[in-house]
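> The following block contains a protein sequence and its predicted model.
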Amino acid sequence: MKSLKKQRRIQIVALAVVALIGSFGLIWYASQDAFQFFRAPSEVIASPPAPTEVFRIGGLVTEGTLVRGQGATITFEVTDGGASVPVAYTGVLPDLFGEGEGMVGTGRYVDGTFQATEILARHDETYMPAEVIDALKEQGVYVDPNADVGTN
């Protein structure tokens, strides 16, 4: 009788371990597309990611590169001061999007062009995503917009 109880207990523990491993595997598989890594334009140029990899790119929209085509596709370049990456986006741009402004895009780097599926712009005249600020600081081109507050 004791050996039957012991055998049943071992079966339950083994089933629980298998269920735990299975649920962990399903969660990991489902969350693979949820993780998007941020890259600065200099990083993208230095080591281009695979065309299937979805990531975020951010920087400043380069002056004079914003082209609104005949269709819905808009092209421009994003820079961090060290390198520029051409971006193509099909859709409606945020109202605050413009040349010389900070932006973050989500998409893939295909054939030398970042194919964006989403574009985010600054929230107001002083906001810029932390990743973009860090990348611009590394390049030595970041200017704090609040630096001259209080000086007349």
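Perfect, I can see it now. Please read these numbers as outputs of a predicted model, since none were measured by experiment. Residues are numbered from 1 along each chain as shown.
> Going by C-alpha atoms from here, please, whenever you check contacts or count neighbours.
OK.
> Where do the helices of this protein begin and end?
2-31, 41-46, 130-139 (DSSP state H).
> and residue 101, how many residues sit next to it?
By other C-alpha atoms under 10 Å, 18 other residues sit near residue 101.
> That should have said residue 116, apologies.
The burial count for residue 116: 22, using other C-alpha under 10 Å.
> swap in residue 107?
22.
> Isn't it up against residue 120?
No. Checked against C-alpha atoms under 8 Å, the pair residue 107 and residue 120 is beyond contact range at 11.8 Å.
> what sits against the spatially most central residue of the chain?
By C-alpha atoms, centre = their mean, the mean C-alpha position of the chain lies nearest to residue 56, the distance being 1.8 Å. Residue 56 sits next to 36, 37, 38, 39, 104, 105, 106, 107 when contact means C-alpha atoms under 8 Å, 6 or more residues apart in numbering.
> Alongside the first one, take a look at this:
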Amino acid sequence: MTRKQKRLAIIGGGMSFIVAAVLLVMFAFGQSIAYFYMPADLEKTPVNPGTRIRLGGLVAEGSIKRGEGRTVSFTVTDGEANVPVSYTGILPDLFREGQGVVTEGVFDAATHGFVADSMLAKHDENYMPKEVADRLKDKGLWQHTEEGGQPAGASTEGASADKTGATR
């Protein structure tokens, strides 16, 4: 092998290594991505059962039902559509009816409901998850506060919990 051939072999091997590393990183990110949907989006574009998504909206009034143990069922709404949600775990302290929520999980084909394994709830009176606030603004359902006319979603901090109850 001449020097030129050795150099080309080393460059080719290095490029192959870089391409393989990039493909592995892309595959890893692709597995962890959870797309965001509102209830009305799910009526227009159904999601396959088992596909991991983030579901956001408001907790519908009168929809919270406590089950056995730490299981809670409730409905997420965006004013146009409703999606039944089941969550087993410790709820964030600020979870309640009429408040913004973003849940992450999968659809259950047997129950036709959403099974959440983590949840982000409203942090305080001035917070609503940005994705939910933007979608509610688009649908004309955004509520302004009484003082100063500032939208209720100006902050970007939230309290969340997963199945272990750990706050993030």
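Alright, I've got the coordinates. These numbers come from a predicted model, not from an experiment.
> Roughly how far does the residue mapped onto the residue nearest to the centre of the first structure from the second structure sit from residue 38 of the second structure?
When the second structure is aligned by TM-score structural alignment, residue 56 of the first structure is paired with residue 54. According to C-alpha to C-alpha, to the nearest Å, residue 54 of the second structure stands 9 Å off from residue 38 of the second structure.
> What residues of stretch 103-113 of the first structure count as buried?
Buried residues in stretch 103-113 of the first structure, defined by neighbour count with 16 or more other C-alpha atoms under 10 Å: 103, 104, 105, 106, 107, 108, 109.
> Can you give me the neighbour number for residue 9 of the second structure?
Using other C-alpha under 10 Å, residue 9 of the second structure is surrounded by 13 other residues.
> Give the aligned equivalent of it in the first structure.
Aligning on TM-score structural alignment places residue 9 of the second structure opposite residue 11 in the first structure.
> Would you check how far apart its match and residue 22 of the first structure are?
Residue 11 of the first structure is 16 Å from residue 22 of the first structure, by C-alpha to C-alpha.
> I figured residue 55 of the first structure hits residue 39, correct?
Yes. Contact criterion C-alpha under 8 Å: residue 55 of the first structure and residue 39 qualify, at 7.2 Å.
> Give the full set of residues in contact with residue 122 of the second structure.
94, 95, 99, 100, 101, 128, 129, 158, 159.
> One more: residue 150 of the first structure?
By C-alpha under 8 Å, 6+ apart, no residues touch residue 150 of the first structure.
> likewise residue 103 of the first structure?
For residue 103 of the first structure, the contact set (C-alpha under 8 Å, 6+ apart) comprises 58, 59, 60, 61, 97, 119, 120, 121, 122, 128, 129.
> do you know how far the match of residue 9 of the second structure is from residue 109 of the first structure?
49 Å.
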